[in-house]
Every structure is written in structure tokens, then in C-alpha cells.
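Q: this one's sequence-less:
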């Protein structure tokens, strides 16, 4: 199923002559001097397509710096006038939309916390009706594809055709090297649903650490994302918010210089022929994998019948532990990561449990159906 979005190509509403497309600027507009100076340094790199800055900052706890407020829009206007860079800000209320547009902001984006709340998104969408302005929508805080899609649809239904999504990662209780888990599969799922929708990556919020920004940026470009939103500050060490994930304009330029741009499509017939050959091999293997899984499920149903006949519980914890240990070890020997093998086994195991449960409860289900017919 594909999303039916009415949108314009990215290059019709933002200059994409520079590759990759980069939107950059401080996490927060702190002072007029800080914002304007950062903007000039970014413009001088020649690698920036738009200037971003946080004006209103939704923070997790009260008492933290929640943005400089509307006065920052005037600073942003000055930065735009002096550098020629289009500007972008986050909006979380109808009032934010009104003030940003009045100040001449070129691009708006909906933040992760706002995307998670359909009421907030609808308020923003209502404020955008009749307005011709680009809007970007960040993924929600949690990995909920439907919420992300719903927010994009609400904005699009308001008449916004200059639309893009921003992948900024997802919150997770599990500790890892990332501030927000990339969960690339969710972003890929969105691209699959809406291939024409521009998808921009936010490596700053995924990384939470400037040392990882280059790595995440390259990964995003390799997955055919159309651009990057990277936070940059004239002096990150004294930044009022998210200091660890911001880079200086010079460091940003260095990161971009070391990125490798790859083509989404190849026109060389020899290369295409080789790709087609390799993909044909994958298709055959995929068919075989599915066939073998189907055979496995047939055996699982027989096991379910045997357990039913002998009054044995479906779940055998010892057996499941044995499968996990043996198959994970085998997977490592075949150069498969333990995480991948475990996830695959869990999917297969859950389907086996479901099949066996159906077999175990078949008589009860038939009995309920017969009872309904009796009382009909």
C-alpha cells in the first residue's frame, strides 16, 4: 500500500545545487551575536542550503531553557538578510506558525514531541491552511510509523504540498552509543510507503555526540535520504542546549567533505546487468527461505497436535533456550550478528507458538461455533 500524498519535488522549494542538501544552524538561538555569527560562518563554507535555529524549545522538564522566544525571529531575519540563506524553525502551536510566517521564515518543521500528538499536529495543520510554505515533519519520539504517517497526512491535507519528513531516531530504554536509536527500518518503511516523499536525516539528534555525526550522515546518504539537518554552533562548548551534539561550522564543512555520495540509479548497462544477476540470486534464495519456513510451520502444527494429544504445554522454555543458544552460535560462525539471528528466531518462534495455539484450541473454537448455530 502506498501513501497518496500530493507533494512537490524537493528541488522545487529548496536549492539542492549543493550536494548533499544540508540544513544547519544552532540548536537554540541564544543571542543575536551568536546566531548571526554562526550563520555567517556557515554561509562561508558554501555547503549550506538553509539556516536552522531553535526559537521555541520544548524541553522535557520545567526550568530548562525553553528557547529565546519571538525575539529570536528578528535575529533570524537579520541573519537571512546578511547571508542570503533561507531560514527554518520548529513550530509547536498555531501561534508559532503565525509568528514565524510573519517574520518571513522560509521553512517550518514539526518536532518529534509534536508529531506524537495528533491534536497538536492538527492545530498546526489548521494554522497552515491557505499558506504556501514548506513543512518538514520529524518522526515521533517513539517508533510508531502510523503516527508519523498521520502527521504527514494531516499537514498535506491542509494544502501543504512542499512536504518532507525528518528522521531523527527514536527513544529507547536500552542504552547504546546513540542518543536516539536510528531504527533505520522505520525510515525505510516510510520511504517504501511514499517513495516520492523527501526524507532528511537528523544525525545530531540520533548521535547525541558530535563524534558519530559523520558515521550517521554517511549511513543516511547510503540509504538514499535526500539531505541532512546538522546542528552547528560558533562555540559548542558554551551552547545552552545539546552542546555535545553540535559542531563548529568548520567541523561541519569537514564532515561534509568526507561524505561519499552514491547514486540511487545506475545508467551503466553492464553494472545494471550485474546487479540484476545478483538480485536474481537473492530472489531465488528468498523463495527458498520462505518455502523452508512454511515447511517448518507445518512441522510445528504437528508438534502442536502431539502436545494436545498428550496434554503438554505449548511453551517449552528449555527447548527455546536450546534453540537460541545453538542457532545464535551457528549464525556467528556464518558471520551473522547475534542480534539479527535472535530477532529472526523470535519471529519464527512466535509464529510457531501461534500455529500450535490454533491447533490446541481447535476443538474449543469448533464448539463455540456449534453453540452459536444452536442458539441462532
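A: Done, it's in. Note that the coordinates shown come from a computational prediction; the quantities given were computed from them, not determined experimentally.

Q: CA atoms for contacts and neighbours, from now on please.
A: Will do.

Q: Helix or strand: which one has the closest residue to residue 355 other than its chain neighbours?
A: Nearest residue to residue 355 in three dimensions, chain neighbours excluded: residue 301, at 5.9 Å (Cα to Cα, 6 or more residues apart in numbering). According to DSSP states H and E, residue 301 maps onto helix 269-309.

Q: alright, now check it against this:
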């Protein structure tokens, strides 16, 4: 449920209500908006009637949340969540572009990619240190050394950094080196990892699972938020269908739908969605037009020799051309790049 407080509610009244809800078995989440204060209460072990709460001092009204996901729903928070990392804002008017190689291969490779994407206007440097691969014989990443290089290059180029984590152990290591962590499609329903990410203190980019419904995707986000971390970014990266002409089927309708259902930022990964570099530009433009808050794009200094996902990676020149083409489109839909 959502408890809407009166404008002049005192701290003491909020504390009294919070204590009452927790005594009834609810988890409480205080949300201070620009125009009002609300308390999200999750749980129903000892249900409390709305009328009982509405009679308490400082309470304006109580609303039932009908969606199975509670804290990520717009029923709890009408305004968009904006995630701040230094001077970077994710979810605001400015589009966020995350770019870099699928995997960190060397210092030279990562630095070259970082310098290129920064010149073209990217905000965040991506680089995989732990690579969950279909084949056990494929490159699995540099792990801790990759994280160290990511931190070093990110600091040198003044870019925020993000990397994928694959389990609780990699999460505990990664949070010491990067600004954000990513939970990939294969781990979208790794509930222990989701809860750990909720306690990590780092913003989390949550990719949609290979065959996940939008509701399942938002329920996964609920795990993170209910564990104490409200800084979650949703990422649509294509889902598995009967179609095999592209790596996945990019579901742009999910972007528009998620923006209606949740207050969390939503970005798109056109690289993994298509698996073909020649389609990345078109799908990036379509994502911006559909209302995405940003993009995550694979860029490699020399895709032909990439150890991971070369066919879907752009080279620096292709990425620069893409960014140039996105600027007027972003302006047309009221976004800045």
C-alpha cells in the first residue's frame, strides 16, 4: 500500500506511522517527492485496514497497490527516478550513452575505446571483466585484472564505469572498482544475486531475461529495490523468439510500456538485440524515438580481432557517425545528447 502524508506532516508523525506499519510486518520505504511525502508499505502478514491508518495524525489517504511489483510501480512514485553518479544524471532530460568493448582485453584496447567513445559524447564506459559465455571454451574475461583496468581507464578519461557481475563473489569484488554494476539477461532471475545487488550501494543496470515478460522483468527489479537499493536502470536487450535473422528480437514496445508502468529509467541495448553492427544505428534511433532514456552500445577499436562479440561491435568511426545522427533526433523528441 501507499500512505500519502499531509503536506505539513511532522517528523514525529512519520516516525509513529512507520513504527505502526513495521509492527504489523510491513517493510516501509519513505519517498520524499517534490510535492508530497509517501510511505510505501510492502507485506501482508498482518493486514491493516486503510481506514485505521487514515485516522492517524498526518495521514492524508491510503492507496492499495494493485500491481504485483510495488516499489517500482508508478502507483508508489509518479515522478521519474533520476540516478546521479557524480555530474551524470540517468533518467533525466539528457540521454545516457554507455559505450565500450564487450570485454576488457588489454589496457591498450580499453584505453583506445574509452578515448574514442568519450570524444564522440558517451557518458559511461562499459567493459566486461566476467563474461558468462555459452561455450566454456570461449574467452571468460580478465576478472579482477579487468576491473582494475576499467577503474584506471575510467579515471583517466573521466568516464563513469560499468561492468557485468555474474554471482555474489564477483559483485563483492566489482563494487570496489566500478560506478555501476550490470546484471545480465541470464541472471535476471538469480534472486540471491538480485538481493545482494540491493545491498551493494551501487546503481544496478538490470537486463531483461532472454524470454522474460515485462512483469517478470519488473518483479526482478522489485527484488533489488525491496532490498534497499532504489537506483535501478532497466535495460531492454531483445528477447528470444522464433525469428533467427537477428540475434534476438528487440521489443521496443516494452520500452514504452515500462515507462508507463514504472518510474525507473529504461535504456536499450541495440548491440545484443540485433547481433549485427549494420543494424545498431537504426535500432538506436528507434529506441530514442520510443522514449528510451539511453543506450548501451558495444564499441571496439578493431572489431575484426575482438575476443567477444566482434560482429555486433562498432568501430570508433561508426560510433561517432551514430552519435552525430542521434543528436538531431534527440532534440526532436525533447532529449539532449
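A: Noted; the coordinates are in hand. Small disclaimer: the values here were computed from a predicted structure and weren't measured.

Q: if we can go back for a sec, just give me how far the helix holding residue 301 of the first structure sits from the chain centre.
A: 29 Å (Cα atoms, centre = their mean, to the nearest Å).

Q: Ok, stretch 109-126 of the second structure next?
A: Worked out by Cα atoms, centre = their mean, stretch 109-126 of the second structure lies 20 Å from the chain centre.

Q: returning to that earlier point: contact partners of the helix or strand following the helix holding residue 301 of the first structure?
A: Downstream of helix 269-309 of the first structure, the first helix or strand assigned by DSSP H and E is helix 317-333. Helix 317-333 of the first structure is touched from outside by 337-338, 341-342, 345, with contacts defined as Cα atoms under 8 Å, 6 or more residues apart in numbering.

Q: from these, which would you call buried?
A: The neighbour count (16 or more other Cα atoms under 10 Å) marks 338, 341-342, 345 as buried among the contacts of helix 317-333 of the first structure.

Q: so the residue minimising distance to the centre of the second structure, which of the three states?
A: Centroid check for the second structure by Cα atoms, centre = their mean gives residue 233 as the closest residue, at 1.9 Å. On the three-state scheme (DSSP: H, G, I helix; E, B strand; the rest coil), residue 233 of the second structure is labelled strand.

Q: thinking again about what came up before, the second structure: matching residues for the helix holding residue 301 of the first structure?
A: When the second structure is aligned by TM-score structural alignment, helix 269-309 of the first structure has no counterpart there.

Q: Output the contacting helices and strands for that helix.
A: With contacts taken as 3 or more Cα pairs under 8 Å, 6 or more residues apart in numbering; DSSP states H and E, helix 269-309 of the first structure sits against helix 338-360.

Q: residues in the second structure aligned with the helix it packs on?
A: Against the second structure, helix 338-360 of the first structure falls on no residues (TM-score structural alignment).

Q: for stretch 221-241 of the first structure, same thing?
A: Under the criterion TM-score structural alignment, stretch 221-241 of the first structure matches residues 288-308.

Q: Pick the one among the buried ones among the contacts of helix 317-333 of the first structure closest to residue 287 of the first structure.
A: Using Cα to Cα, residue 345 is the member of those that sits closest to residue 287 of the first structure, with 18.1 Å.

Q: How about the closest one, nearest residue that isn't a chain neighbour?
A: Among residues not flanking residue 345 of the first structure along the chain, residue 324 sits closest, at 7.3 Å (Cα to Cα, 6+ apart).

Q: Give me the number of neighbouring residues for that neighbour.
A: Neighbour count of residue 324 of the first structure, defined by other Cα atoms under 10 Å: 16.

Q: residue boundaries of the strands in the stretch 151-300 of the second structure?
A: 160-165, 180-183, 204-207, 232-236, 266-268, 294-298 (DSSP state E, counting those that start in this stretch).

Q: Figure out which of those is closest to residue 28 of the second structure.
A: Comparison of these against residue 28 of the second structure by Cα to Cα identifies strand 232-236 as nearest, at 18.2 Å.

Q: so where is the closest one in the first structure?
A: By TM-score structural alignment, strand 232-236 of the second structure lines up with residues 163-167 in the first structure.

Q: average distance between that stretch and the second structure?
A: Here the mean offset of stretch 163-167 of the first structure against the second structure after fitting is 0.6 Å, by mean Cα distance after the TM-score superposition for the first structure.
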